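*Asks:* starting from these lines, generate the structure:
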Amino acid sequence: MDLGLAGAAALVTGGNRGIGRATAAALVREGARVVLLARDAASLAATAAEIGAAGHVVADTTDDVAVVGAVDEAARLLGGLDVLVNCAAPRADRSAPSGLAGLDDADFLRHLDTKALGYLRTARAAVPYLRQRGGAIVNISGMNARSTGNIAGSVRNIAVVALSKNLADELGPAGIAVSCIHPGLTVTERTEGDADYAATAARNSLGRPVTAAEVADVVAFLASPRGRVANGAVVTADGGRPGGVWT
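*Replies:* Below is the predicted model of the structure:
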């Protein structure tokens, strides 16, 4: 299937590692011109060279001034923007204390500031460019949005769902589709070869771990003109969590 992404201008935050990196690589393979955004200039440059990205920009998404400057530079490098994929977020810590007694206020706010408000900052800076010719925003959330056990993880991810639907309703009439995707435990370059992680990640209905490249394929579809009819949708990409029925 031709996704219609050839020549599209895409910005991927958190594009130097994990699902962000895999997504950027998938978009490049579809013919998109991609700029990566993250905080680490060295890893950005290395990743951009490895996957054939058009360039990279450096910003911490908790810094609005830096975000605006980076998005403007990305649009300058690409001659505009058609796609924004938000993936820049602190790594989920499965060993972190999960209840009230272990809740760290500063860490909780860091997760919200980076993942929820950070996504909004990047979207706010990108929307003036996206309005010029329509496009898509895909926000990477996570299955913690649908489970208890980690307060910061649940709240930061359900916040992404809420902001995505708000943006979908607001921006849809301007030709900008906004969707949200829930990966589960996903094998990335960081966890590849970790047998314990793979065994845990395989506890889905498929019975095998899901890879970042597989999640990236779903993101690429949602970002494409063919996937934009899914405006406002929340899509799971975790191999199927046994037992739950979601409406």
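*Asks:* going forward, measure contacts between C-alpha atoms and count neighbours the same way
*Replies:* Will do.
*Asks:* ok, the closest residue to Ala116 other than its chain neighbours - how many residues close by?
*Replies:* Distance criterion Cα to Cα, 6 or more residues apart in numbering; nearest residue to Ala116, sequence neighbours excluded, is Val160 at 5.6 Å. Val160 has 26 neighbours, counted by other Cα atoms under 10 Å.
*Asks:* OK, contacts around Val160?
*Replies:* By Cα atoms under 8 Å, 6 or more residues apart in numbering, the residues touching Val160 are 115-116, 119, 139-141, 180.
*Asks:* a markdown table for the residues you listed, including secondary structure?
*Replies:* Output for the contacts of Val160, formatted as a markdown table (DSSP: H, G, I helix; E, B strand; the rest coil):
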| residue | secondary structure |
| --- | --- |
| Lys115 | helix |
| Ala116 | helix |
| Tyr119 | helix |
| Asn139 | strand |
| Ile140 | strand |
| Ser141 | coil |
| Cys180 | strand |
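*Asks:* and the buried ones among those, selectable in PyMOL?
*Replies:* In PyMOL syntax, the buried subset of the contacts of Val160 is picked out as below (16 or more other Cα atoms under 10 Å):
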select buried, resi 115+116+119+139+140+141+180
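*Asks:* now the contacts of Val160 in JSON lines, with distance to Val245?
*Replies:* Listed next are the contacts of Val160 as JSON lines, based on distance: Cα to Cα, whole Å:
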{"residue": "Lys115", "distance to Val245": "27"}
{"residue": "Ala116", "distance to Val245": "26"}
{"residue": "Tyr119", "distance to Val245": "28"}
{"residue": "Asn139", "distance to Val245": "23"}
{"residue": "Ile140", "distance to Val245": "21"}
{"residue": "Ser141", "distance to Val245": "19"}
{"residue": "Cys180", "distance to Val245": "19"}
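*Asks:* second input sequence below; structure requested for side-by-side comparison:
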Amino acid sequence: MSTPRITALVTGGNNGIGLAVCQLFSAQPNYHCIMGSRSLEKGQKALESIKSSNSSSAISLVQLDITSDDSIASAVEEVKAKHGHLDVLINNAGVCPVDFSRSVLRDCLDTNAISPALVTQAFAPLLLKSSNARIIYVSSALGSIQKRGDPDYMAYDADFKTYRISKAALNMLAACDAWEYKDKIKVFAFCPGYVITDLAGEREAKEKAGIAKTPDGSARGLLAIAEGKRDAENGLFLHDEKLGELYPW
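*Replies:* The predicted structure is shown next:
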């Protein structure tokens, strides 16, 4: 009798960290990765890229704009029809604006905190059908209130006020969901670290600085959580790949 596949959904899966996660997860035995992408065209290109490098990858695509209630509902119905349940939900999609204004802050909070909350709420019934479900919120150390006041933190002098506020809100969402789904679903906040991506349009600057990591390490850190290697840290703010690597809220 074959082992049931672990079904994992990654929002914002067609680029950056999300793409690295989809590539890694879909290559694992007994995993099926669902790439959530706002653009089906971009998602299809990313899917083909993964398949071209590993034809045996177990991966599929679902249109998912996390800021659209209709898109979320349609994605839930599609996952339900094809898989019947969900084991891992990785809330990865996000934005990192550099400006601060009412409209920018509102949009950032909508994408980085409000939308993940609604995505999780919508997929919760499918997660509750899993015998060992996990919710992972991809956060940032910039959302740590304690580290905001730490002059020894490498990003102490960085502004990113809008982004910091949104990720602090996301961290509270993770803490609330850990309480709400206690003994039913394991919930984690996870900081992928200073990673080379297109977020905030800083890819070139990060590459020149030479201190940013590739998304591959972030993907391995998320896989460790999905595999249960960090279950002892359920409800906490994690980073890196090993047990014991934590950030303060």
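*Asks:* mean deviation, the biggest helix by length in structure 1 versus structure 2?
*Replies:* The single longest helix within structure 1, with elements called by DSSP state H, is helix 151-171. Compared with structure 2 after fitting, helix 151-171 of structure 1 has a mean deviation of 0.9 Å; criterion: mean Cα distance after the TM-score superposition for structure 1.
*Asks:* residues of that helix that come out buried?
*Replies:* So, applying 16+ other Cα under 10 Å, buried residues of helix 151-171 of structure 1: 151-161, 163-165, 167-168, 171.
*Asks:* what residues in structure 2 pair up with it?
*Replies:* The alignment of helix 151-171 of structure 1 onto structure 2 (TM-score structural alignment) spans residues 161-181.
*Asks:* show me where structure 1 has strands.
*Replies:* Ranges of strands in structure 1, per DSSP state E, are 9-13, 33-38, 55-58, 83-86, 135-140, 176-183, 186-187, 210-211, 234-237.
*Asks:* tally of neighbours for Ala73 of structure 2?
*Replies:* Ala73 of structure 2 has 15 nearby residues by other Cα under 10 Å.
*Asks:* sorry, back to before: okay, the strands of structure 1 in a markdown table with distance to Arg21 of structure 1 next?
*Replies:* Listed next are those as a markdown table, based on distance: least, Cα to Cα, whole Å:
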| stretch | distance to Arg21 of structure 1 |
| --- | --- |
| strand 9-13 | 8 |
| strand 33-38 | 8 |
| strand 55-58 | 12 |
| strand 83-86 | 11 |
| strand 135-140 | 12 |
| strand 176-183 | 14 |
| strand 186-187 | 12 |
| strand 210-211 | 12 |
| strand 234-237 | 17 |
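*Asks:* between the ones you listed, which one is closest to Ala26 of structure 1.
*Replies:* Closest to Ala26 of structure 1 of the strands of structure 1, according to Cα to Cα: strand 33-38, at 10.0 Å.
*Asks:* post-alignment, the closest one versus structure 2, mean distance?
*Replies:* Strand 33-38 of structure 1 sits 1.1 Å off on average (mean Cα distance after the TM-score superposition for structure 1).
*Asks:* sorry, back to before: of all the strands of structure 1, which lies closest to Asp196 of structure 1?
*Replies:* Per Cα to Cα, nearest to Asp196 of structure 1 of the strands of structure 1: strand 186-187, 11.4 Å.
*Asks:* in structure 2, what residues pair with that closest one?
*Replies:* By TM-score structural alignment, strand 186-187 of structure 1 lines up with residues 195-196 in structure 2.
*Asks:* closest one of the contacts of Val160 of structure 1 to Thr211 of structure 1?
*Replies:* Ile140 (14.6 Å).
*Asks:* residue in structure 2 matching that closest one?
*Replies:* Looks like Ile140 of structure 1 aligns to Val138 there (TM-score structural alignment).
*Asks:* contacting residues for its match?
*Replies:* By Cα under 8 Å, 6+ apart, the neighbours of Val138 of structure 2 are 90-92, 189-192.
*Asks:* looking at those, which one is closest to Ser101 of structure 2?
*Replies:* Of the contacts of Val138 of structure 2, the one sitting nearest to Ser101 of structure 2 (Cα to Cα) turns out to be Asn92, at 23.9 Å.
*Asks:* so that closest one makes contact with Asn15?
*Replies:* No. Asn92 of structure 2 lies out of contact with Asn15 (Cα atoms under 8 Å); the separation is 10.3 Å.
*Asks:* for these two, work out which one has more neighbours and name it.
*Replies:* Asn92 (23 against 19).
*Asks:* how far away is the more buried one from Thr120 of structure 2?
*Replies:* 12 Å (Cα to Cα, to the nearest Å).
*Asks:* what do you get for Lys167 of structure 2?
*Replies:* In terms of Cα to Cα, Lys167 of structure 2 sits 16 Å off from Thr120 of structure 2.
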